[in-house]
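J.: I'd like to go over a predicted model; first the sequence, then the structure.
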Amino acid sequence: MNDAQPVIDVAGLTKSFGGKRVVDDVSLRVGKGQIYGFLGPNGSGKTTTLRMLCGLLTPDAGSGTCLGFDIRRQAAAIKRRTGYMTQKFSLYEDLTIRENLDFVGRVYGLRDLRRRVDGALERLGLAGRQKQLAGQLSGGWKQRLALAACILHEPELLLLDEPTAGVDPKARRDFWDQIHALAGAGLTVLVSTHYMDEAERCHEILYIAYGRLIAKGTIRDVIATHDLATWSVEGPDLHLLSRELQTLPGVDTVAAFGAVLHVCGRDEALLEKSIAPYRARSDLHWERSSPSLEDIFIQLMAGLDSHSAAPDRRAPRGSAAP
C-alpha cells in the first residue's frame, strides 16, 4: 500500500441489528501512523464500526477500503493484516505468558515464531514474566499480554476496543506510551475509549452518538468548530447554584468538575446577560475559561438528547449491537 494512500477510506457505512440502526451513514479517512480515538456513549456504534472496518462484520450499506482492500470482498485479507484487541481478556489464564504467545503465533501460522515471541516480550516489557501464568497477572499486565498477542503477526492496523477499562492510572499511562511507540514505528491505531485524558493523547478524535459520526478532527479543531462560550465558577452550595443556572436563557450545560462548575452556552451574549447577576455576588468567583473536550461532548449529547427522534436506537451495553 502506498504511504500516501489512506489506511482506511470508507463512506456511508450502515448496520442494523433487529431492526435498530446502530451505525448510520459513517464516513471516514484514516492516515498511516496516526492514533484515532473513537468516543461516544455506550451503545453508540463504536464497536460495530470497528468490526466493520476490520472485516468482522459486513455493512448493510456503504463501501470503501481498509489497508487497500475492499471491506466487502476482501475481508479475509484485511483480517490477516489487522490486530484487534477486545474489551474482555480472551487469552488462556492457565497458560504462561510465553505459552499464550506461542499458541497465538501457531494459530496465525507464523514463521520464525521464536524471534517474533521474543520481540513481543521485549517490546511490551514481559520478558521477565514470561513464565508467569496469565491468570495470575494484574489487569495492567493482562493488558500488555493482550497487546503483545495483537502485534505478534506484525499488523499494519491495530483496533483497540476500550482497552484500558478497569485498569489503574499508571498502567493506563504505560499502555499509552506503548501505543505511541507503535504509531511512531508506522502502525495505525484506532482506539475506542470513555476517558477524556486518553482522547487527548490521540492525533485525531471521532465522536459517535446514536450511530452517527457527529464530530471529528484534532481536539483543537473540534473545540474551535463548536465555538462554545464557557465560564468557570467557584463558591458555596454549587449543587444548588447548578440547578438555578440550568434554567437560565443561554445556558446550554452546567457541569461540575470537582469544586468548580463549567457553565457553557453557544450564544455568548445571552449567556453573559443571564449570569451577570450571579457574577455580581461576592460569594462567587467567576472566570472566563476555554471549553474542555468534555464540555464539548456534554453539550453535543445534551443537544442530541433533546432533538433525537429515536432514543431506542441506543443499544444497551453488552447487547448484540454494541
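T.: Alright, I've got the coordinates. Numbering: from 1, shown residues only.

J.: rest of the way, CA atoms for contacts and neighbours
T.: OK.

J.: Distance from the helix or strand containing L121 to the middle of the chain?
T.: According to DSSP states H and E, L121 maps onto helix 113-123. Relative to its parent chain, helix 113-123 has a centroid offset of 28 Å by Cα atoms, centre = their mean, to the nearest Å.

J.: same deal with stretch 158-175?
T.: 11 Å.

J.: Make sure T14 is actually in contact with G45.
T.: No: with contact defined as Cα atoms under 8 Å, T14 does not count as touching G45 (10.0 Å).

J.: Identify the contacts common to these two.
T.: Common contact partners of T14 and G45 (Cα atoms under 8 Å, 6 or more residues apart in numbering): 22-23.

J.: Between the two, point out the one with more neighbours.
T.: G45 (30 against 24; other Cα atoms under 10 Å).

J.: what's the nearest residue to that one if we skip its chain neighbours?
T.: G211 (4.9 Å; Cα to Cα, 6 or more residues apart in numbering).

J.: With H194 instead?
T.: Of all residues not flanking H194 in the chain, L39 sits nearest, at 6.2 Å (Cα to Cα, 6+ apart).

J.: Check the burial of that neighbour by counting its neighbours.
T.: 26.

J.: what sits against it?
T.: 46, 192-194, 199, 205-208.

J.: just checking, which of these belong to strands?
T.: Among the contacts of L39, DSSP state E puts 192, 205-208 in strands.

J.: Helices of the stretch 201-322 of the chain, start to end?
T.: 219-226, 238-246, 268-279, 293-307 (DSSP state H, counting those that start in this stretch).

J.: here's the one I want to compare it with:
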Amino acid sequence: MALEIRGISKAYGRFPALKNVSLQARDKEFLALLGPSGSGKTTLLRVLAGLEEPDSGEVRFDGEDFLALPVRKRKVGMVFQHYALFRHMTVAQNIAFGLTVRPARERPGKAEIKRRVTELLDLVQLQGLEKRFPSQLSGGQRQRVALARALAIEPRMLLLDEPFGALDAQVRRELRRWLRELHDRAGVTTVFVTHDQEEALDLADRVAILKDGELVQLGAPNAVYEHPATPFVFDFLGQACQLPGIVQGRTLTVADWGTAAPEGAPQGAVQVFFRPDEIAFAPADGAGLAAEVLAVAQRGPDVRIDCRIEGVLMELIGHGPTLPAGVAPGLSVRVKPLRPQVYAT
C-alpha cells in the first residue's frame, strides 16, 4: 500500500467532520472519495494536502510519516474545482509555476522547465496554447491546465477536489475518460473527491463511500454497486425503490409476493430495496407485487412508468422504445423485482 490513513478524526468546534476514518490506497491506484455534502471527503483530502491538521490519527505514504512532513516536502499535486489559475499568467507560466517558485538550489534550469512544460502540454492535449491566458480558454481547457500544473512538480500523489464540478454535463463526460487515461500515463497515486456517483464508478479502481464523517464502504466500483453494505449506500449509488418485508428461513415475503431470500439475508422484519429498472412485469393474475399503473411517459430509449405499489408511489423504468405488454395507465399489473436486496430494520 502506498497510502495508509489510520484513525483520522477532525472536528470544527462541535461538528465532527471526520470520525476515526481508516483506509488505504495502493501504489498508482485511482481512489475515489464519494459522498454527499458534509460527508467529510474534502476535509480528508485537505488533511492529505496539509491544508488541515487532524485532531488524531496518522497518515503514512510509502511507509513515511506523512503528517510530520512540511507541506512542500510532501510532493502533493492538488487540483481544485474552480481551477485557481493565475489570470495574469499564460498557460505555460501557470504550468511552470510550481517549478519556478522552488528554492534556487532545488529549482530546475530554464531549459528543463521549458522541456517539462512542453511535455505536459502534450500530455494534456493543449499543444499550441502555451501563450494564451486563462480568459482565452474554455472551462475544460482551464481544468487541463490546472492538472498539468499539478503534475509539473512530479508529485507522489495527485489530489483532485471535485475537479469537474464547474463544468457542464457534456464536458464532464468528455474529460472523465481523458482523466483516467492521464492517470494511467502519469503513473501517480490519485485521490479523487466527488459527489457524482456515475463519475466515481466510472473512473476509480476503488471507491470509498463516506457519510457523516465515517467510512461506510470501500471496494471496487462494481462490488459496491452490486453489494451495497447499507441502505444508505444502495440509495446513494442509484435510484432505489423500498418496501417492508419479512424473511423466514429462505423465503422473502413482501405483501402477498414470496420469493427466494438473497443469500445471507437477515431473518425477521427487513427493508427490501430494488432498482426501478431491474424489474419484470406480469399480468394482474401473475407473480409479483400488485401494482396500479398511474402514468406512462417516453424518455428517449426508455419508458417511465409511474405506479402505486402497496400504497407507495414509485417511478419504474422500462428499457426499450415500446411498453412492456399489458402496461398502460389505469391497468393493474404485477411487478417482480429481479435482484432485491434486504437489510435488517
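T.: Looks like it came in fine. The structure presented is a predicted model; accordingly, all values stated were derived computationally and were not measured.

J.: What's the TM-score once they're superposed?
T.: After superposition, the two chains reach a TM-score (TM-score structural alignment, normalised by the length of structure 1) of 0.71; 263 aligned residues with a Cα RMSD of 3.2 Å.

J.: can you put the helices of the stretch 201-322 of structure 1 in TSV and add mean neighbour count and distance to H285 of structure 1?
T.: Below are these laid out as TSV (neighbours: other Cα atoms under 10 Å; distance: least, Cα to Cα, whole Å):
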stretch	mean neighbour count	distance to H285 of structure 1
helix 219-226	16	24
helix 238-246	14	12
helix 268-279	15	7
helix 293-307	16	19
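
J.: Out of the ones you listed, the one nearest D25 of structure 1 is which?
T.: The closest of the helices of the stretch 201-322 of structure 1 to D25 of structure 1 is helix 293-307. By Cα to Cα, the value is 16.6 Å.

J.: for that closest one, packing partners?
T.: When contacts are defined as 3 or more Cα pairs under 8 Å, 6 or more residues apart in numbering; DSSP states H and E, helix 293-307 of structure 1 packs onto helix 219-226, strand 253-257, strand 260-265.

J.: Taking the centroid of structure 1, which residue is nearest it?
T.: By Cα atoms, centre = their mean, the mean C-alpha position of structure 1 lies nearest to S192, the distance being 2.4 Å.

J.: Enumerate every residue touching the residue nearest to R29 of structure 1 when sequence neighbours are not counted.
T.: The spatial neighbour of R29 of structure 1 that comes closest, neighbours along the chain excluded (Cα to Cα, 6+ apart), is D9 at 4.5 Å. Each residue near D9 of structure 1 by Cα under 8 Å, 6+ apart is listed here: 27-30, 64-66.

J.: Determine the three-state secondary structure at D9 of structure 1.
T.: Following DSSP: H, G, I helix; E, B strand; the rest coil, the label given to D9 of structure 1 is strand.

J.: when you align them, which residue in structure 2 goes with it?
T.: Taking TM-score structural alignment, D9 of structure 1 has E4 as its aligned residue in structure 2.

J.: now the helices: where do they sit in structure 2?
T.: For structure 2, the helices defined by DSSP state H occupy 41-49, 71-74, 91-100, 110-123, 139-152, 169-186, 197-203, 221-226, 231-236.

J.: I'd say T82 of structure 1 and E156 touch.
T.: Yes: between T82 of structure 1 and E156 there is a contact under Cα under 8 Å: 6.1 Å.

J.: Which one's more surrounded, those two?
T.: Between T82 of structure 1 and E156, counted using other Cα under 10 Å, the more crowded position is T82 (24 against 20).

J.: That one corresponds to which position in structure 2?
T.: Using TM-score structural alignment, T82 of structure 1 pairs with V76 in structure 2.

J.: gap between that match and E154 of structure 2?
T.: The gap separating V76 of structure 2 from E154 of structure 2 is 8 Å, by Cα to Cα, to the nearest Å.

J.: cool, and Y343 of structure 2?
T.: In terms of Cα to Cα, Y343 of structure 2 sits 46 Å off from E154 of structure 2.

J.: For the nearest residue to A84 of structure 2 once chain neighbours are set aside, give me its contacts.
T.: Nearest residue to A84 of structure 2, sequence neighbours excluded (Cα to Cα, 6+ apart): A146, at 7.5 Å. Counting by Cα under 8 Å, 6+ apart, A146 of structure 2 touches 79, 83-85, 94-95.

J.: before we move on, back to that, quick one: which of the contacts of D9 of structure 1 sit in strands?
T.: Counting by DSSP E, the contacts of D9 of structure 1 place 27-30, 64-66 in strands.

J.: Highest neighbour count among the residues you listed?
T.: With neighbours taken as other Cα under 10 Å, the top of the ones in strands among the contacts of D9 of structure 1 is C66, carrying 27 neighbours.

J.: got a list of what the equivalent of that residue over in structure 2 touches?
T.: By TM-score structural alignment, C66 of structure 1 lines up with F61 in structure 2. Applying Cα under 8 Å, 6+ apart to F61 of structure 2 gives the contacts 2-4.

J.: same deal with L133 of structure 1?
T.: By Cα under 8 Å, 6+ apart, the contact set of L133 of structure 1 is 93-97.

J.: I'd like to know how many residues surround the closest residue to P228 of structure 2 other than its chain neighbours.
T.: Take P228 of structure 2 and drop its neighbours on the chain: the residue closest to it by Cα to Cα, 6+ apart is F234, 5.2 Å away. Using other Cα under 10 Å, F234 of structure 2 is surrounded by 21 other residues.

J.: Give the aligned equivalent of F234 of structure 2 in structure 1.
T.: With TM-score structural alignment as the criterion, F234 of structure 2 has no equivalent in structure 1.

J.: how close does E99 of structure 1 get to A148 of structure 1?
T.: According to Cα to Cα, E99 of structure 1 stands 12 Å off from A148 of structure 1.

J.: which one of those two has more residues nearby?
T.: A148 (25 against 18).

J.: The more buried one touches A120, doesn't it?
T.: Yes: the criterion here is Cα under 8 Å, and A148 of structure 1 meets it with A120 at 5.4 Å.

J.: Tell me the counterpart of V47 of structure 2 in structure 1.
T.: Correspondence of V47 of structure 2 to structure 1, assessed by TM-score structural alignment: M52.

J.: What residues does the residue lying closest to that match once chain neighbours are set aside make contact with?
T.: Ranked by Cα to Cα, 6+ apart and with sequence neighbours excluded, the top spatial neighbour of M52 of structure 1 is T58, at 5.8 Å. Residues in contact with T58 of structure 1 (Cα under 8 Å, 6+ apart) are 52, 71-72.
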